[in-house]
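*Asks:* next comes the sequence, and after it the predicted model I'd like to discuss.
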Amino acid sequence: MIKKIVEKLHLDPPKTLVLGFSLIIFLGALLLTLPVATVDGLGLHWLDALFTATSATCVTGLVVVDTGTTFTTFGQLVILSLIQIGGLGFMTFATFFALIMRKKISLRERLILQESLNQMSMEGIVRLAKMILVFTALTELIGGVLLSIRFAFDFPLPKAIYFGFFHAISNFNNAGFDLMGEFSSLTAYVDDPVVTLVVCLLIILGGIGFMVVSELYDYRQTRRLSLHTKVVLSTTGILVVAGTALIFILEYANPKTLQPLSMMGKVLGSLYQSVTARTAGSNTLNIGDMYQSSLFLIILLMFIGASPGSTGGGIKTTTFATLIGAVVAQMKGKEDVIFFRQRILPHMVYKSLTLTMISLFIVLVMTMVLSITETSARFEMILFEVTSAFATTGLSMGLTPHLTPIGKILIVLTMFAGRVGPLTIAFALAQRKQKEYFRYPKGKITIG
């Protein structure tokens, strides 16, 4: 259906993505308003349905109603389908069905797929789509089996299997939806090594980007990694380790979070919150009980987010690394940003700065507007909520269920902008630059 509409309207890739995500969201919202979708048999209110469908399709995880107790199995499967489609991109699924039906992938479809996967060229784009589907299926299968075995000790076997695969799919796609009830997420498993390590690994694999996964898979033959992969892996490792250490230090004496736990529990709790802050959304500690210093750290981690071409959001690890590299280069008096003995081109630094400033502008504006509409909420709760929505993280200090109707609409727009906006911005920045036939004379201004 989307393909026919695109062909009639002659839409370019960015507009196709916006239209595609919009149609999927509205279809999902319509399904969630059906009586069969909710336990009470009344269906979800249209605004709550729109919010939930947007959160699922944009793989965010913010919820205005509890997923485990509000929705029937039908409603939960609708949410899970939206998570899977939103995480991998609807064009990846369109490519999958086209390959099954042995249809040729057109040039326009390859361009849209390139935009959807945030790739720099079309070379090998169909092969990458195939790899994504296979890798996703295997990873979610293994994660689902491991979690099902662990949940079998707490639930009847059918429920354990259902819970295991639901949470595996949700966390691999960095969505953070859960079925544990009462907005509790995975707090009951804060010191459980199996749940913590399996889910953390799922989040990381879904967040490093499929291009990185492809290169790691081919490493046995190629024996080389691109600069992109090296930057993603090193930045991800630093952020995870630094985040874990800082949360451990900041929350160590907090009687509502880490203090009652054993040393292993403290480490596992710190690790999980560090990993999930990078756009996953599930949590094993009560976010609202954390100290303000820890919450500010999580806001920073959420804003940075995952890596390009992944299921996560945020400004991305490569953008953050490029900006840090530019700062270090300026402090050392050097003109070039150097990573692994390779020079980053100046226009990439400008792109990183542009994307970061636009993202920061959206977060600040939405925070200011919500400060007007949500008069009963504290400022840090609003800033946390907006950052979580824009970075498609899904963590919350408890504000989401209490949002006003206007607040819900604003968060819906923020989630949509966070999922689709940066991709469209990146595509626009990648367009061919117009040739300049003249240059203005140099001017000097005082900086700092």
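*Replies:* Perfect, thanks for sending it.

*Asks:* switch to C-alpha atoms for all contacts and neighbour counts from now on
*Replies:* Noted.

*Asks:* what about the residue nearest to Thr276 when sequence neighbours are not counted, distance to Phe339?
*Replies:* With Cα to Cα, 6 or more residues apart in numbering as the criterion, Thr276 has its nearest non-adjacent residue at 6.4 Å, and that residue is Ser282. Distance, Ser282 to Phe339, by Cα to Cα, to the nearest Å: 33 Å.

*Asks:* OK, contacts around the residue nearest to Thr276?
*Replies:* Ser282 makes contact with 61, 171, 175-178, 185-186, 276, 394-395, according to Cα atoms under 8 Å, 6 or more residues apart in numbering.

*Asks:* what helix or strand is the closest residue to Leu261 other than its chain neighbours on?
*Replies:* Among residues not flanking Leu261 along the chain, Asp191 sits closest, at 7.4 Å (Cα to Cα, 6+ apart). Using DSSP states H and E, no element contains Asp191; it sits outside every helix and strand.

*Asks:* how about the closest residue to Gly288 other than its chain neighbours, secondary structure?
*Replies:* Sequence neighbours aside, Met397 is the residue nearest to Gly288 in space, at 4.4 Å (criterion: Cα to Cα, 6+ apart). Per DSSP: H, G, I helix; E, B strand; the rest coil, the local secondary structure of Met397 is coil.

*Asks:* then Met348?
*Replies:* Applying three-state DSSP: Met348 is helix.

*Asks:* how many neighbours does it have?
*Replies:* Other residues near Met348 come to 15 when the count uses other Cα atoms under 10 Å.

*Asks:* nearest spatial neighbour of it, skipping sequence neighbours?
*Replies:* Closest to Met348 by Cα to Cα, 6+ apart is Thr322, at 8.0 Å.

*Asks:* from the chain's centroid, how far away is the helix or strand containing that neighbour?
*Replies:* Per DSSP H and E, Thr322 falls inside helix 317-331. Here the centre of helix 317-331 is set off from its chain's centre by 22 Å, with Cα atoms, centre = their mean, to the nearest Å.

*Asks:* which residues touch stretch 424-438?
*Replies:* By Cα under 8 Å, 6+ apart, stretch 424-438 touches 14, 115, 351, 355.

*Asks:* list just the nearest of those to Leu301.
*Replies:* Nearest to Leu301 among the contacts of stretch 424-438 is Leu355, at 16.3 Å by Cα to Cα.

*Asks:* ok, the residue nearest to Gly288 - contacts?
*Replies:* Residues near Met397 by Cα under 8 Å, 6+ apart: 287-288, 381, 384-385.

*Asks:* picking up where we left off before, any idea how far the residue nearest to Met348 lies from Phe248?
*Replies:* Distance of Thr322 to Phe248, computed by Cα to Cα: 27 Å.

*Asks:* another structure for you, compare them:
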Amino acid sequence: MFKRLKKKGFTFSLNPPQVLSLGFILIILAGAFLLSLPVASADGTGQHFLDALFMATSATCVTGLTVVNTGQFYSFFGEIVLLLLVQIGGLGFMTMATLIALVFRRKITFRERLILQEAMNHNSTEGIVRLIRKVLFYSLIIELTGAVLLTLRWWFELPFKTALYFGIFHSISIFNNAGFDLFSSLKDRPGSLVHYVDDPFVNIITILLIVLGGIGFIVISDLLTYRINKKLTLHSKVVLSVSGILIAVGCLIIFIFEFTNTHTLQPLSPTGKILGSLFQSVSSRSAGLNTLDIGSLRQATQFFLIIMMFIGAAPGSSGGGIKVTTFAILIGAMLAMVRGKEDIVMFQRRIASDRIYKAITFTMISFLIIVVFTMLLSTTEEFSFLGILFEVTSAYATAGMSLGLTPQLTSFGKILIVLLMFIGRLGPVTLAFSLTITPDKEHYRYPEGKITIG
């Protein structure tokens, strides 16, 4: 996997972050080329390369932001290209490469294991290939189950072939938290899942797919082996507990803010109000689908969704954001400081200091990226500040929700959003490591100093 190039006596090598970055770039460029072909568009005229690049990036980075109407603009070929990019981007191209290697019974080298460790955000290379096998198996089973259930539901209102195709497409898109949908291709149908806002079956299946795709494969594996081990790792406990709290709190806040909004919850039945609030709470942290018109939400709700998108999903998943574990550590640090404690303790386990530093670093870098890109887009795009902040956060967190800015973006704005989606999918720390040379280890430490805080 690592290629060494010798030129003029110098040896160049790619570290794992560089391999991941380069791999995603190559996949995006290949996808953009395919989407720009005339055969990829429904009318056969092709797509401007910048728009094709935007869509390929959005699919590979499992974001869901679109500059064209997916269900109406693309042909069957174009939709399949998008779906393949979503699948590769959701599982990770290294996971797909490992699948090919396993099929041909090729040995996975130690360097390749290092790249897989980086791609899966795993703590070590131990058992990484076994984890990849589980990822592929779990993904296949979950997507297949979702496709069957959604097909059976949509068969009541659509021809079987259309229902089957919609079931497969949306199951893969939803599980990988991509947010692409084809419902706008149907006559007199709104986009996304707005038509099914009060349909319990579609809501429950979609929510389960989003949650399973957002908690990460490490947690799924942990849950499936719980009957044998009778215990969960600290990582799984934190992800499940924090995710559950965020979903419940998010549902309650959206319900309260939108209960009297005549454009969202107010006209719905009591069941529809609960389902609408719950779905937006679950989807906002990464999935990008919606059953309520996001543009019709009150500004307080839209700002709350920005916070939810910023937090994001779990590490090792296809979701973005700073991740729920990072958010949990930040809250733990705040509570420990308020209580006068030196250690952050979760489930009777002390959090290592390097995890705390990493959480703070990742959060600050993410915050600064969003601030800088929001300022840049505010100078190039004619749109409300909240709408620009919403779009920037959605792109960086690969959430895919939109207030309508994306289709109106200037060429420069599209390039900025493409960069944001790419940075958000890889993670700013991984991208930074791929662009810097590994520094020499320091052999000394400076004297300790103190500064006043607060």
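*Replies:* Arrived safely, thanks for sending. All values reported here derive from a predicted model rather than from experimental measurement.

*Asks:* TM between them?
*Replies:* The TM-score (TM-score structural alignment, normalised by the length of the first structure) is 0.96; 442 aligned residues with a Cα RMSD of 1.6 Å.

*Asks:* of the contacts of stretch 424-438 of the first structure, which is the most crowded?
*Replies:* The most crowded member of those, judged by other Cα under 10 Å, is Glu115 (23 neighbours).

*Asks:* if we can go back for a sec, for the contacts of stretch 424-438 of the first structure, work out which two are farthest apart.
*Replies:* Farthest-apart pair in the contacts of stretch 424-438 of the first structure is Pro14 and Lys351; separation 17.0 Å (Cα to Cα).

*Asks:* please enumerate the strands of the first structure.
*Replies:* 337-339, 342-344 (DSSP state E).

*Asks:* which residues does the residue nearest the centre of the second structure contact?
*Replies:* Taking Cα atoms, centre = their mean as the criterion, Gly319 is the residue nearest the geometric centre of the second structure, at 2.5 Å. Counting by Cα under 8 Å, 6+ apart, Gly319 of the second structure touches 62, 176-177, 213-214, 285-287, 312-313, 397-399.

*Asks:* which one in the first structure is aligned with it?
*Replies:* Counting by TM-score structural alignment, Gly319 of the second structure corresponds to Gly312 in the first structure.

*Asks:* quickly note the distance from that match to Thr392 of the first structure.
*Replies:* Noted for Gly312 of the first structure: a distance of 7 Å to Thr392 of the first structure, by Cα to Cα.

*Asks:* which neighbours do the two share?
*Replies:* 59, 279-280.

*Asks:* output those residues in JSON lines; the columns should cover neighbour count and distance to Ala253 of the first structure.
*Replies:* As requested, these are exported to JSON lines (neighbours: other Cα atoms under 10 Å; distance: Cα to Cα, whole Å):
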{"residue": "Val59", "neighbour count": "38", "distance to Ala253 of the first structure": "33"}
{"residue": "Thr279", "neighbour count": "36", "distance to Ala253 of the first structure": "26"}
{"residue": "Ala280", "neighbour count": "39", "distance to Ala253 of the first structure": "25"}
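
*Asks:* make CSV out of those and add distance to Phe151 of the first structure.
*Replies:* CSV is the format used below for those (distance: Cα to Cα, whole Å):
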residue, distance to Phe151 of the first structure
Val59, 24
Thr279, 24
Ala280, 20
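
*Asks:* list just the nearest of those to Thr414 of the first structure.
*Replies:* The shortest approach to Thr414 of the first structure among these belongs to Val59, at 12.7 Å (Cα to Cα).

*Asks:* where does stretch 363-372 of the first structure end up in the second structure?
*Replies:* Mapped onto the second structure using TM-score structural alignment, stretch 363-372 of the first structure spans residues 370-379.

*Asks:* what residues does that stretch touch?
*Replies:* By Cα under 8 Å, 6+ apart, stretch 370-379 of the second structure touches 385, 388-389, 392-393, 396, 413, 416.

*Asks:* how about stretch 47-56 of the first structure?
*Replies:* Here stretch 47-56 of the first structure makes contact (Cα under 8 Å, 6+ apart) with 25-26, 28-30, 32-33, 61-65, 79-80, 82-83, 86, 175, 177, 392, 405, 408-409, 412, 415-416.

*Asks:* what's the mean distance for the helix holding Thr322 of the first structure versus the second structure?
*Replies:* Helix 317-331 of the first structure, aligned to the second structure and superposed, deviates on average by 0.2 Å (mean Cα distance after the TM-score superposition for the first structure).

*Asks:* measure the counterpart of Arg127 of the first structure in the second structure to Met120 of the second structure for me?
*Replies:* Mapped onto the second structure by TM-score structural alignment, Arg127 of the first structure lines up with Arg130. Separation of Arg130 of the second structure from Met120 of the second structure (Cα to Cα): 12 Å.

*Asks:* give me the more crowded residue out of these two.
*Replies:* For Arg130 of the second structure versus Met120, neighbours defined as other Cα under 10 Å are more numerous around Met120 (24 against 9).

*Asks:* quick one on the thing from earlier: just the ones of the contacts of Ser282 of the first structure in helices?
*Replies:* With helices taken from DSSP state H, the overlap with the contacts of Ser282 of the first structure comprises 171, 276.

*Asks:* closest to Lys3 of the first structure among the contacts of Ser282 of the first structure?
*Replies:* The closest of these, once distances to Lys3 of the first structure are taken by Cα to Cα, is Ala175, at 26.1 Å.

*Asks:* residue contacts, the closest one?
*Replies:* If a contact means Cα under 8 Å, 6+ apart, then Ala175 of the first structure has 56, 58-61, 83, 87, 279-282, 392-394 as its contacts.

*Asks:* Leu141 of the first structure pairs with which position in the second structure?
*Replies:* Using TM-score structural alignment as the criterion, the counterpart of Leu141 of the first structure in the second structure is Leu144.

*Asks:* for burial, what's the neighbour tally of its match?
*Replies:* Neighbour count for Leu144 of the second structure, taken as other Cα under 10 Å: 16.

*Asks:* repeat that for Lys7 of the second structure.
*Replies:* Counted with other Cα under 10 Å, residues neighbouring Lys7 of the second structure total 8.

*Asks:* kindly report the same for Asn203 of the second structure.
*Replies:* A count of neighbours around Asn203 of the second structure, defined by other Cα under 10 Å, yields 19.
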